[in-house]
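[1] only geometry, no sequence info:
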């Protein structure tokens, strides 16, 4: 993953796509316009074809193999319409062009990115699971701020279940892995955008990016990691098939018991109780103890509620 800006940027952010990019219809076969070379950056690996054709379906899919539409659709389960792009600059932008609830846009390789503060990234082919889910949350407007927290819980559930990696949550929706040296390293980022359907219904575009097979030499910053580096050899398809059902489950809970979802997040958020430094959108930098969350899911630093900002856990000395 190559970064294009400051070394303090997060490990995974979400991508912007030019409006001229063609979008395959849900359920259609994927045509790859960019050849795959796998493993990424490796020599002597197979090129072209599908993993199933090369080694047979009984062999587990390695983390670096190309994604396949049929496998992703089966992994997501009924009720979802999945599209797969071989190369794309943004799943979020594609999903937001004509948003339809219960659709998922996956990119095997994202080439350029836009995150908060217009941060941009590139991930090596086959190293990250990058996709966007369009949902109708079906929640009251005052509960929308809880949606990023709920999504973080779901992704953490899915990653823990499939990869068996002990991820922790950093407010509002980053997933971290604690290294043996005690450092918090980012393995997943999430970006949510509120859009409207053609009928004017508010929808959420949920961008999720998980560093699955990224190697140490490909890390953009010392604060990033991957599931592979954390010791898991799980495939991207397997992680996808664990995260999507977990997301559906947490959204159901948010619709019926938003207070319970918030309380669960409070108990699992590793930021609470930590010394933090927060860079606010207006340029102010705030340092203090994260004491909790308010009813809207805002982080309390001391007694001050923070609705947006880049949070850094201060490592104990």
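    Looks like it came in fine. Model, not experiment: these values are computed from the prediction.
[2] CA atoms for contacts and neighbours, from now on please.
    OK.
[3] Could you tell me whether residue 271 really is in a strand?
    No: applying DSSP: H, G, I helix; E, B strand; the rest coil, one finds residue 271 to be coil, outside a strand.
[4] ok, so what distance separates it from residue 215?
    As judged by Cα to Cα, to the nearest Å, residue 271 and residue 215 stand 27 Å apart.
[5] And these two? Which one has more around it.
    Ranked by neighbour count (other Cα atoms under 10 Å), residue 271 and residue 215 place residue 271 first, with 23 against 17.
[6] which non-adjacent residue is nearest that one?
    residue 170 (5.3 Å; Cα to Cα, 6 or more residues apart in numbering).
[7] Kindly indicate whether the residue nearest the centre of the chain is helix, strand or coil.
    Central residue check for the chain by Cα atoms, centre = their mean: the C-alpha nearest the mean position is that of residue 208, 2.2 Å away. Here residue 208 is recorded as strand under three-state DSSP.
[8] Distance check, it against residue 133.
    8 Å.
[9] what about the nearest residue to residue 214 once chain neighbours are set aside, how many residues close to it?
    In space, and not counting its chain neighbours, residue 214 is closest to residue 127: 4.8 Å by Cα to Cα, 6+ apart. Residues within reach of residue 127, counting by other Cα under 10 Å, total 27.
[10] one more structure, for comparison:
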């Protein structure tokens, strides 16, 4: 990683750089899931970079960027943040489980990320199906992180973006948040990155040992317990156009959100943009 030129935008002392060597010592070891870890000053998208190199990389490659200039979320939404204000990284996985279970990977990453942040940063986190990490700021739920999983041949690239130290004036939209604004007791990005990657490794190992069965590995139960979407009336805006509204009542065995619609039908939703309309208590 390049050094900071004096007086540049990289000289914010409140946002120190990540140290790739110390991260490798902590995470890349014999028998571990993580086989390589690189930190770059800036790139367009860590997901795009890993996907382009997927055929030549072993499982467990990790790419971290101090800044993403063309970061993407679901539905090709742009993800932007000031340099070193968050964690922007992707991992390459080759799941040895039936492909019908691969849809659980972004949910697995969500469980791992939310639990690691709660433990290390001391903030209450929740999951918005399928891929958002929520925190509470001033009594409001705000998105502080997102997950994007993309197929690359026999591999899956899972990208995770987290707002760590963004200030109110730096937020891209009013519904965004950051760990710092949520009152996090720790915002050391190296500590948080290590915690998230270790949690992903643990959950991925348990899920793989269960042959991708989310019930046996307790992934389904754990996701449901931390999911802010369940029990609410939501609108699912579907990728091909159109939408459906109903109460989010369950996750099925493949990680789909099951909506109970007004006409009494239970409809599983495998992809879409979910809008929380109201809480169950309302």
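    It's in. Treat the numbers as computed from the prediction; the structure is a model and nothing was measured.
[11] rewinding a little: aligned to the residue nearest to the centre of the first structure, what sits in the second structure?
    Counting by TM-score structural alignment, residue 208 of the first structure corresponds to residue 160 in the second structure.
[12] do the same with residue 243 of the first structure
    Superposed on the second structure with TM-score structural alignment, residue 243 of the first structure falls opposite residue 196.
[13] which residues touch that match?
    By Cα atoms under 8 Å, 6 or more residues apart in numbering, the residues touching residue 196 of the second structure are 112, 113, 116, 117.
[14] Mind checking which of those residues land in helices?
    112, 113, 116, 117 (DSSP state H).
[15] Most neighbours out of those residues, which is it?
    residue 113 (28 neighbours).
[16] Pretty sure that residue sits against residue 202.
    No: look at residue 113 of the second structure against residue 202 with Cα atoms under 8 Å: they stay out of range, at 11.5 Å.
[17] now the helices for the second structure?
    Ranges of helices in the second structure, per DSSP H, are 20-27, 46-53, 105-121, 189-209, 219-225.
[18] tell me the average deviation of the shortest one from the first structure after fitting.
    Just to be clear, that refers to helix 219-225 of the second structure. Taken over the aligned residues, the distance from helix 219-225 of the second structure to the first structure averages 2.0 Å (mean Cα distance after the TM-score superposition for the first structure).
[19] What of the first one?
    In the superposition with the first structure, the aligned residues lie an average of 2.3 Å away from helix 20-27 of the second structure, counting by mean Cα distance after the TM-score superposition for the first structure.
[20] ok, back up a step: what's around the nearest residue to the residue nearest to the centre of the first structure once chain neighbours are set aside, how many residues?
    By the measure of Cα to Cα, 6+ apart, the closest residue to residue 208 of the first structure outside its immediate chain neighbours is residue 190, 4.7 Å from it. Using other Cα under 10 Å, residue 190 of the first structure has 25 neighbouring residues.
[21] Report the contact partners of the aligned residue in the second structure for residue 190 of the first structure.
    In the second structure, the residue paired with residue 190 of the first structure is residue 147, using TM-score structural alignment. By Cα under 8 Å, 6+ apart, residue 147 of the second structure lies in contact with 73, 74, 106, 109, 110, 131, 132, 158, 159, 160, 161.
[22] Of those, select the buried ones using a ChimeraX command.
    Per 16 or more other Cα atoms under 10 Å, the buried members of these correspond to this ChimeraX selection:
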select :73,74,106,109,110,131,132,158,159,160,161
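[23] between the contacts of residue 147 of the second structure, which is closest to residue 49 of the second structure?
    Distance to residue 49 of the second structure across the contacts of residue 147 of the second structure (Cα to Cα) is lowest for residue 159, with 10.9 Å.
[24] shouldn't that closest one be in contact with residue 149?
    Yes: between residue 159 of the second structure and residue 149 there is a contact at 6.2 Å, judged by Cα under 8 Å.
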